[in-house]
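Trainee: 3D, please:
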Amino acid sequence: MTEQLFRFLAVEDWREFCWVLIGLGAQLMFTARFLVQWIASERARRSVVPVSFWYLSIAGGLVLFAYAVYRKDPVFILGQSAGVFIYCRNLWLIYAERRRNQG
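Mentor: The predicted structure follows:
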């Protein structure tokens, strides 16, 4: 059974198997951010991007970046590192606007 699972996931040992699980978990975080955004928009009856979307983006992006580094995939590494920067910048802008509006 383990041999079939390893073959299906294209892994050779338990360490690689764990990394695949980490990568899948990160991908689930990315999927969750879209579900959060969709639910928030449906409730508001307009397009809304909640702050939690950006936190899920950062979490998923950082873990996928680690996974990409482990897999030594330069395309994936570049894509995730750029994304994490953009997600952080969006949070920075959100909190900067909140500070301006408070004071």
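Trainee: Every contact and neighbour count from this point should use C-alpha atoms.
Mentor: Fine.
Trainee: so what does the helix or strand that contains residue 41 touch, helix or strand wise?
Mentor: Per DSSP states H and E: residue 41 is located in helix 14-44. Helix 14-44 sits against helix 2-9, helix 51-71, with contacts defined as 3 or more C-alpha pairs under 8 Å, 6 or more residues apart in numbering; DSSP states H and E.
Trainee: how near is residue 90 to residue 42?
Mentor: Between residue 90 and residue 42 the distance, using C-alpha to C-alpha, to the nearest Å, works out to 22 Å.
Trainee: er, residue 94 actually
Mentor: Distance of residue 94 to residue 42, computed by C-alpha to C-alpha: 21 Å.
Trainee: compare with the first, here's sequence two:
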Amino acid sequence: MTDLWTTLYDYLYVVFVDHFDAWAYFGILAQVVFGLRFITQWIASERQGRSVIPMSFWMLSIVGSLMLLVYALIRRDPVYILGQGPNVLIYVRNVMLVRRERAQQAAKPSP
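Mentor: Alright, predicted model coming up:
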């Protein structure tokens, strides 16, 4: 059992001390920005009493995803590159759809 704890400690030390650099801080910040989108969605939904996705959700999605993609490219991490690359396109497309819908609603005459 002692060997297990020693191995775990050694692993965590390498990950969080030896390999911790400015890019690791950037990656953590990116993850925080990306995670904030769920908090903003939750708050917006609670305020309206129904599930809604505010524009801030999509903007945080784009910014967080781009930051994570930059981090992945710097770290040369194919899992993150493949995971975040397509997401950026999906989030941008959703922003385009929301803006188009808002423009259409604004163009409709009021009764």
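Trainee: What does the superposition give as a TM-score?
Mentor: TM-score of the superposed chains, computed with TM-score structural alignment, normalised by the length of the first structure, equals 0.85; 96 aligned residues with a C-alpha RMSD of 1.8 Å.
Trainee: and the counterpart of residue 86 of the second structure in the first structure, how many neighbours does it have?
Mentor: By TM-score structural alignment, residue 86 of the second structure lines up with residue 82 in the first structure. Residue 82 of the first structure: 12 surrounding residues under other C-alpha atoms under 10 Å.
Trainee: how big's the offset between the one helix or strand residue 82 of the first structure maps to and the second structure?
Mentor: Residue 82 of the first structure is part of helix 74-102, with elements assigned from DSSP H and E. Its aligned residues in the second structure lie a mean 0.8 Å from helix 74-102 of the first structure after superposition (mean C-alpha distance after the TM-score superposition for the first structure).
Trainee: State the distance from the most centrally placed residue in the second structure to residue 5 of the second structure.
Mentor: Nearest residue to the geometric centre of the second structure (C-alpha atoms, centre = their mean): residue 34, 2.3 Å. With distances taken as C-alpha to C-alpha, residue 34 of the second structure is found 32 Å from residue 5 of the second structure.
Trainee: again with residue 57 of the second structure
Mentor: Residue 57 of the second structure sits 40 Å away from residue 5 of the second structure when distances are taken as C-alpha to C-alpha.
Trainee: Comparing the two, which residue is more hemmed in?
Mentor: Between residue 57 of the second structure and residue 5, counted using other C-alpha under 10 Å, residue 57 has the larger neighbour count: 22 against 10.
Trainee: Need the counterpart of that one in the first structure.
Mentor: With TM-score structural alignment as the criterion, residue 57 of the second structure pairs with residue 53.
Trainee: and the gap between its match and residue 15 of the first structure?
Mentor: Here the criterion is C-alpha to C-alpha. By it, residue 53 of the first structure lies 30 Å from residue 15 of the first structure.
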